[in-house]
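Undergrad: here are the coordinates; sequence isn't available:
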C-alpha cells in the first residue's frame, strides 16, 4: 500500500493552507499514492485565538475540508486530513473541536474523530498551553476501514495515552494515524520514542505526519514526520523542511509480527490495583 505524508508549515490563512494542500494532494496522486496523510491543524495554526475566531468555520463552510474532499474525488485517493479547527455547531460562542477526517476517493467523509486528550501543559515557567480553554475534547475512539486495513484515528497529545491505542487495536486497527504539531523540546525528547512504542505495543503501522518550522503565529514545531512498522523499525523520517514523501506499507508485516509476538491476542483484563496501607 503506497501512502504519502505531507509535512506542512501551516499558517494563519486557511485559503493559503488550502492552496498548499491542493498542490500536495496532486503531487501525491501523481506519485501513485493510494492515501495521503496530513498533519494536525492542516487548515490553521494560530495561537492568537481572537484572530483565529474570525476564520474558523463549521464543516460546511471550511475551505480546507472542501479542498481535501474535491481533490480526493478528482484524484481518486484517500485523504487522512490530520485535523482542522472546526466550529462544532452554528453557535460561535461554543468551544471549537480539533477534528480529524478520513475522506474517501469519492470525496465523502468516511470518518470523523475529535481529539480526546487536550494539550493542557506547563512546558516551562514561561510557557503554558491550555488547549481546553478554546477546544472541547472528544469522547469516542474511532476505527475505520480503508483498502486492505483498519485505520485507528488519534491526534498529537493522544500519543501519550497508551490506553487509547489499546482500545483502537482491540477494535481491529492495524494502522494508527498520529498527526501532530509537536513542540521542539517535546519532539526532541519524546516523539520517536513514543511512536515506536505505540507501534511495538500494537504490532501495527504508525503513520505520524507533523507540522514543521517557524509558523506565522510565532510558534516553532518539530517536524520529523514518521512511518514506523509493526516491529518498531522506522521506515521514514522526514526530518526538517516541508514537502511530500511516499512510503510503501507491506501489510503482510502486521500478521508476521503479531504471530511472532501476539501481544494484542495475549491482552487480559484484570482487577484494578488495591492500594495497601
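TA: Structure received. All of these numbers come straight from a predicted model, not from anything done at the bench.
Undergrad: Every contact and neighbour count from this point should use C-alpha atoms.
TA: Noted.
Undergrad: in the chain, which strand has the most residues?
TA: For the chain, the longest strand by residue count, based on DSSP state E, is strand 78-87.
Undergrad: what helices or strands is it leaning on?
TA: Contact here means 3 or more CA pairs under 8 Å, 6 or more residues apart in numbering; DSSP states H and E; on that basis strand 78-87 packs against strand 35-37, helix 63-75, strand 96-103.
Undergrad: What's the first helix or strand after the shortest one?
TA: Past strand 35-37, further along toward the C-terminus, the next helix or strand under DSSP states H and E is helix 49-53.
Undergrad: And for that following helix, what's in contact with it?
TA: 12, 44, 46, 134 (CA atoms under 8 Å, 6 or more residues apart in numbering).
Undergrad: Please compare the first structure with the one that follows:
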C-alpha cells in the first residue's frame, strides 16, 4: 500500500502517457479561455461502464461495493469505468462530512482506488472524493482520473456549487461546505480526450462547449442528482450536453435513500454524440451498465450538425425599451 500511495501523491510520478493537460487559463472575470486544442482520436474504440449504487455514510462501508462493481465491469471487458459523485460516502451533516474528508497526501481511499485501477488494468474515473482544504473550514469536491498503472492522470475541483431549493423539502447549500474550483480540465489519455466535470456542472453548457472546443471526446458527469430534479431534468440535460458538443457523455450516478434521508435519482447513463441513450441503469440500487464506444462518432456527429464550424462570437445583447 505504501508504494501505491507514494505513486499517487508524488506529482513528479504522474503518467507521461495519460497525464493531466489543462488547456484553460482564468481570465480576470474568472471565465475559462481556451488556449489550445488537441488532436482527436478518430479510430479509437473502447468499452465503458458507469456504476450506480447508494453510497453509505462512511468510506469503509462503500469501498467494498465499489471494488465489487469495478471487478465485474472489468470482467465484462470495460477499459474505462466511472464512479459517481461523492463516490465513497454521503454524510448527513457538515461536521460529519468534514470529519470524514481526507487529506489528499495520505488519503487511504485514493490509495485503495489507485490499487483497484491497477489491479483490473482500467482507467477509473473517481467521480469525486471529499478532500480537506488546508487551512480552511470547507472541503474540496475533487474528481480524479486514474490510469491502469494506478497513477493519477488528472484531477478536477467542482466549479459550480449546488445552492438551491428544489421542492423535496430540503435546501441545498454546497457553497457552505465546499470550496469551489476554478479550472476546467481536459485529460489527453490513451483511450481518448476526457473532459472532467461533476453533477451540478451539467446545468452550465458553456463549460462543456469549452471542453468540446479543446478536443474532448468523452465527457464524464458523475452525479448525485436529487430524485426531484432527476425526474424532471436528468435525461434531457445529459442528452443535450452530448448533442451540443458531439461528445459521448458518461454519467455514473448515486441511487437510493442515504443516511441523511436524501434520495438520489439513479439512471446512470451513457449517451452517444447524436443523443442516443446507449445504456441506462434505471432504478437499480447496485449495478452498472456498459456500452461499446467508437470515437469516430464524435467527428461524424459534429459534421452532421455543423455547429463547430458555424458558431459565431456574439456581440453583447442590445436591450430595446
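TA: All right, it came through fine. Remember, predicted model here, so these are calculated numbers, not experimental data.
Undergrad: what span of the second structure lines up against the longest strand of the first structure?
TA: Under TM-score structural alignment, strand 78-87 of the first structure corresponds to residues 123-132 of the second structure.
Undergrad: ditto for stretch 39-59 of the first structure
TA: Using TM-score structural alignment, stretch 39-59 of the first structure pairs with 84-104 in the second structure.
Undergrad: First-to-last residue distance for that stretch?
TA: End-to-end distance for stretch 84-104 of the second structure, by CA to CA, to the nearest Å: 19 Å.
Undergrad: Now that stretch: buried residues?
TA: Judged by neighbour count (16 or more other CA atoms under 10 Å), stretch 84-104 of the second structure contains these buried residues: 84-91, 97-98, 100-102, 104.
Undergrad: out of these, who's nearest residue 239 of the second structure?
TA: residue 84 (17.8 Å; CA to CA).
Undergrad: Residue 101 of the second structure versus the closest one, what's the distance?
TA: 17 Å.
Undergrad: next one: residue 212 of the second structure
TA: Residue 212 of the second structure is 32 Å from residue 101 of the second structure, by CA to CA.
Undergrad: same thing with residue 211 of the second structure?
TA: Applying CA to CA, the value for residue 211 of the second structure to residue 101 of the second structure is 29 Å.
Undergrad: Ok, residue 229 of the second structure next?
TA: Where residue 101 of the second structure is concerned, residue 229 of the second structure sits at a distance of 26 Å (CA to CA).
Undergrad: Next: residue 275 of the second structure.
TA: 36 Å.
Undergrad: And residue 232 of the second structure, by the same measure?
TA: 31 Å.
Undergrad: same thing with residue 185 of the second structure?
TA: Taking CA to CA, one finds residue 185 of the second structure at 23 Å from residue 101 of the second structure.
Undergrad: what's the burial count for the counterpart of residue 272 of the second structure in the first structure?
TA: The alignment partner of residue 272 of the second structure in the first structure, by TM-score structural alignment, is residue 229. Per other CA atoms under 10 Å, the neighbour tally for residue 229 of the first structure reads 25.
Undergrad: Just give the nearest non-adjacent residue to residue 229 of the first structure, would you?
TA: residue 205 (4.6 Å; CA to CA, 6 or more residues apart in numbering).
Undergrad: Would you mind naming the helix or strand containing the aligned residue in the first structure for residue 316 of the second structure?
TA: Applying TM-score structural alignment, one finds that residue 316 of the second structure aligns to residue 272 in the first structure. In the assignment (DSSP H and E), residue 272 of the first structure maps to no helix and no strand.
Undergrad: Who are the contact partners of residue 50 of the second structure?
TA: 81-83, 250-253, 268-270, 288-290.
Undergrad: since we're on residue 216 of the first structure, how many residues are nearby?
TA: 15.
Undergrad: What lines up with residue 166 of the first structure in the second structure?
TA: Match for residue 166 of the first structure (TM-score structural alignment): residue 209.
Undergrad: so is that match in a helix, a strand, or just coil?
TA: helix (DSSP: H, G, I helix; E, B strand; the rest coil).
Undergrad: Apart from its chain neighbours, what residue comes closest to it?
TA: Nearest to residue 209 of the second structure is residue 245, by CA to CA, 6+ apart, at 5.9 Å.
Undergrad: check contacts around that neighbour.
TA: 208, 209, 212, 273, 302.
Undergrad: preserved in the first structure, out of the residues you listed?
TA: Mapping the contacts of residue 245 of the second structure onto the first structure (both residues aligned by TM-score structural alignment, their matches' CA atoms under 8 Å) leaves 208, 209, 212, 273 still in contact.
Undergrad: returning to what we had before: could you save the buried residues of stretch 84-104 of the second structure as TSV and add columns showing distance to residue 172 of the second structure?
TA: TSV is the format used below for those (distance: CA to CA, whole Å):
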residue	distance to residue 172 of the second structure
84	18
85	15
86	15
87	19
88	20
89	17
90	14
91	13
97	14
98	16
100	19
101	19
102	22
104	25
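Undergrad: counterpart of residue 155 of the first structure in the second structure?
TA: Residue 155 of the first structure maps onto residue 198 in the second structure, by TM-score structural alignment.
Undergrad: just checking, residue 76 of the first structure touches residue 108?
TA: No - with contact defined as CA atoms under 8 Å, residue 76 of the first structure does not count as touching residue 108 (11.3 Å).
Undergrad: Just give me the match in the second structure for residue 109 of the first structure.
TA: Checking TM-score structural alignment: residue 109 of the first structure goes with residue 152.
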